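1. What follows is a predicted structure for the sequence shown.
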Amino acid sequence: MAALLLIENNAGAGSDMGITFEELSQVRSLTDNPNKIGFCLDTCHAYASGIYTGDNWNELEEKGEELDYLPHLKAIHFNNSKYPFLSRKDRHANLLSGHIKKEQLQHLLASKKLKSIPFIVETPKDEGITHQSEIQWMKSSIE
C-alpha cells in the first residue's frame, strides 16, 4: 500500500491559501495522482480561519460531501483554539479550555460522517492537562 499525502487546512496566519474545502479539493483534483492525496482537518485551524463557527458543522459536512472533501478526509487533528473565531492565529488550546465550546466539540465527536476517521489529540502540554484525560473526556462524550 502506498502512502498518502495528507493536506491540512490552514488557519490563515500569513496566507489565505488552503483555508477552504473548495481550495483543498481543487488542489487535489488538479494533481496528476489525486488518489494519492487525502485531507487532515485541524479543528483549531478551521475555527481560526472562519470556516468552522462551532455551530455550523452540519453545513460543513454537506459542503464537504459536495466538494469531494469528506470522502478523502483521513485524519482529524482535534484541538481547541486559544484565540477567538476568525483570529487567523494558529494557537492550539486544550480541548476544554479554548474558545470552541465543549458542546460544539461533542457535536463533532458525535458526527456519523466522522465515526471511522481517527481523531488525533493535538493539544499543548503547558496547562497541566494530560492527553490521557482529554482522550478519556472524548470517550465519555461519545458513549
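-> Sure thing, it's come through.

2. From here on, just use CA atoms for contacts and neighbour counts.
-> OK.

3. which residues of this protein fall in helices?
-> Using DSSP state H, the helices of the chain run over residues 21-29, 43-49, 57-66, 102-109, 131-142.

4. would you turn those into TSV with mean neighbour count?
-> As requested, the helices of the chain are exported to TSV (neighbours: other C-alpha atoms under 10 Å):
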stretch	mean neighbour count
helix 21-29	18
helix 43-49	28
helix 57-66	15
helix 102-109	16
helix 131-142	13
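
5. Out of these, the one nearest Lys82 is which?
-> Closest to Lys82 of those is helix 43-49 (C-alpha to C-alpha; 8.4 Å).

6. Okay, the closest residue to Ala11 other than its chain neighbours and Leu5: tell me how far apart.
-> Among residues not flanking Ala11 along the chain, His45 sits closest, at 3.9 Å (C-alpha to C-alpha, 6 or more residues apart in numbering). Going from His45 to Leu5 by C-alpha to C-alpha, to the nearest Å gives 19 Å.

7. Also Leu86?
-> Distance from Leu86 to Leu5, by C-alpha to C-alpha: 27 Å.

8. Roughly how far does Leu6 sit from Asp126?
-> Using C-alpha to C-alpha, Leu6 is found at 27 Å from Asp126.

9. okay, those two: which has more neighbours?
-> Each of Leu6 and Asp126 has its neighbours counted (other C-alpha atoms under 10 Å); Leu6 has more, 17 against 9.

10. Next up, a structure to set beside the first:
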Amino acid sequence: MRPFGFHLSIAGGVYNACLTAGKMGISAFQFFSRNPRGWKSRVIPDDDVIRFKKLYKECAIKTSVIHTNYLINLASPDNELHQRSIKVLGDELETGKVLGIDYIVTHLGSHRGVGREKGLKNVLIGINRVLDVKSVDAYPVVLLENSAGAGNLVGNKMDELRWVMERVENRDLLGLCIDSAHAFGSGYDVRVKDGMDRIFNELGDCGDRVMLLHLNDSKVELGSNKDRHEHLGMGYIGRDGLRNFLLYPDVAELPVIMETPRDDRATDGDNLKVFLELIG
C-alpha cells in the first residue's frame, strides 16, 4: 500500500512524530522542524536524532517530510528576504540529511508586485544556490508545492512549476508536491479526469517529478485562488473528487500527506477512515 499519513507535531522531541505515527498506524508523516512563523532554527540534540532513527524503523515509517516555514519567499525581489529564505531552505536540507528525511516541501513565495517572470527567476536563482554541489545520495529531495494563487503568489500554475523544473541545474534533487486544495483553488478541477489531465499536460515531461501528494478538501469553490483546507469529504471537492485525485494513474502510488484542519468537527482518525475508504 502507498505510504500515507498526516502533518504531525514534534512538540517534546522530533522522535514524537514517529511515536504518534506508530500509534495511528500510518506510514508517512510531515512536520515543521522549526517554528513555522519564525526564522530561528531549532538545534536537534544528538540523542533525539538517534531516537528518531530508531523509532523510524520500529514504527515502519516509509516516507518522511519536512515542511519549510511560512516565511520563506524564494520569489521575493527583496534581497535580504531572498537571501534569508535561501539560508533557511539550506538549513532544512542539512536537518533532513541528519535525520534521514526523504523530502523537504517548500512554497515558491510571492513576487511582491515585480511580476511572475521576475519572481520565477528569483526562485530559480535560490533553488540553484541551495542545491549547488549537493549529492542526491546524501540529501532529501526539495519539492516545490503548488500554491492556490492568492495575491502575488507564484507556482499556482503548473507551467510555472515546469518552468523552474526545466531550468534547475541539479534536477535530481528537485521535485514537485501537488496539493489537491491548492490546485482546486487555482482552477484545476481535480474532481474529474479532465482536470487531472490538464495538470499533467501542463507539466509535460516534468510530470514524472511529482513525488508527493497533499490531500485536503477545500472550503472554497473552484478557481477561488484561496487556500482553505477542509476535512476530507466536507468541502467542495468531496469524496468522489478526492478519490479521482488519489487514483489518477500518474499519482496512484505516490505517498500522501493530509493537512486537514485542527477543530472539533473531525479528528485525524476520522480523516484517516475517509482516506482508507477512498482508496478502498
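-> Structure received. Please read all numbers here as calculations on a predicted model, not as lab measurements.

11. can you put the helices of the first structure in TSV and add distance to Lys82 of the first structure?
-> Formatted as TSV, the helices of the first structure follow (distance: least, C-alpha to C-alpha, whole Å):
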stretch	distance to Lys82 of the first structure
helix 21-29	23
helix 43-49	8
helix 57-66	20
helix 102-109	14
helix 131-142	16
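
12. right, and the ones you listed - which one's nearest Lys36 of the first structure?
-> Closest to Lys36 of the first structure of these is helix 21-29 (C-alpha to C-alpha; 8.9 Å).

13. Which residue range of the second structure does the closest one align onto?
-> Aligned by TM-score structural alignment, helix 21-29 of the first structure falls on residues 158-166 of the second structure.

14. Tell me roughly how far that stretch lies from the first structure on average.
-> Its aligned residues in the first structure lie a mean 1.0 Å from stretch 158-166 of the second structure after superposition (mean C-alpha distance after the TM-score superposition for the first structure).

15. for the stretch 51-200 of the second structure, what spans make up the strands?
-> 63-67, 103-107, 141-145, 174-179 (DSSP state E, counting those that start in this stretch).

16. what about the residue nearest to Glu94 of the second structure when sequence neighbours are not counted, how many neighbours?
-> Excluding the flanking residues, the one nearest Glu94 of the second structure by C-alpha to C-alpha, 6+ apart is Tyr139, at 7.5 Å. When neighbours are defined as other C-alpha under 10 Å, Tyr139 of the second structure has 22 of them.

17. swap in the one 5 residues further on?
-> Using other C-alpha under 10 Å as the criterion, Leu144 of the second structure is surrounded by 22 other residues.

18. Go ahead and confirm Leu108 of the first structure touches Asn58.
-> No: Leu108 of the first structure is beyond contact range of Asn58, at 9.2 Å (criterion: C-alpha atoms under 8 Å).

19. so what corresponds to Ile279 of the second structure in the first structure?
-> Per TM-score structural alignment, Ile279 of the second structure is aligned with Ile142.

20. Please give me every residue in contact with that match.
-> Residues in contact with Ile142 of the first structure (C-alpha atoms under 8 Å, 6 or more residues apart in numbering) are Gln106, Leu109, Ala110.

21. What residue in the second structure is paired with the first one?
-> Same thing as Gln106 of the first structure. Matched to the second structure by TM-score structural alignment, Gln106 of the first structure sits across from Arg243.

22. From Val98 of the second structure, how far out is its match?
-> For Arg243 of the second structure relative to Val98 of the second structure (C-alpha to C-alpha), the value is 35 Å.
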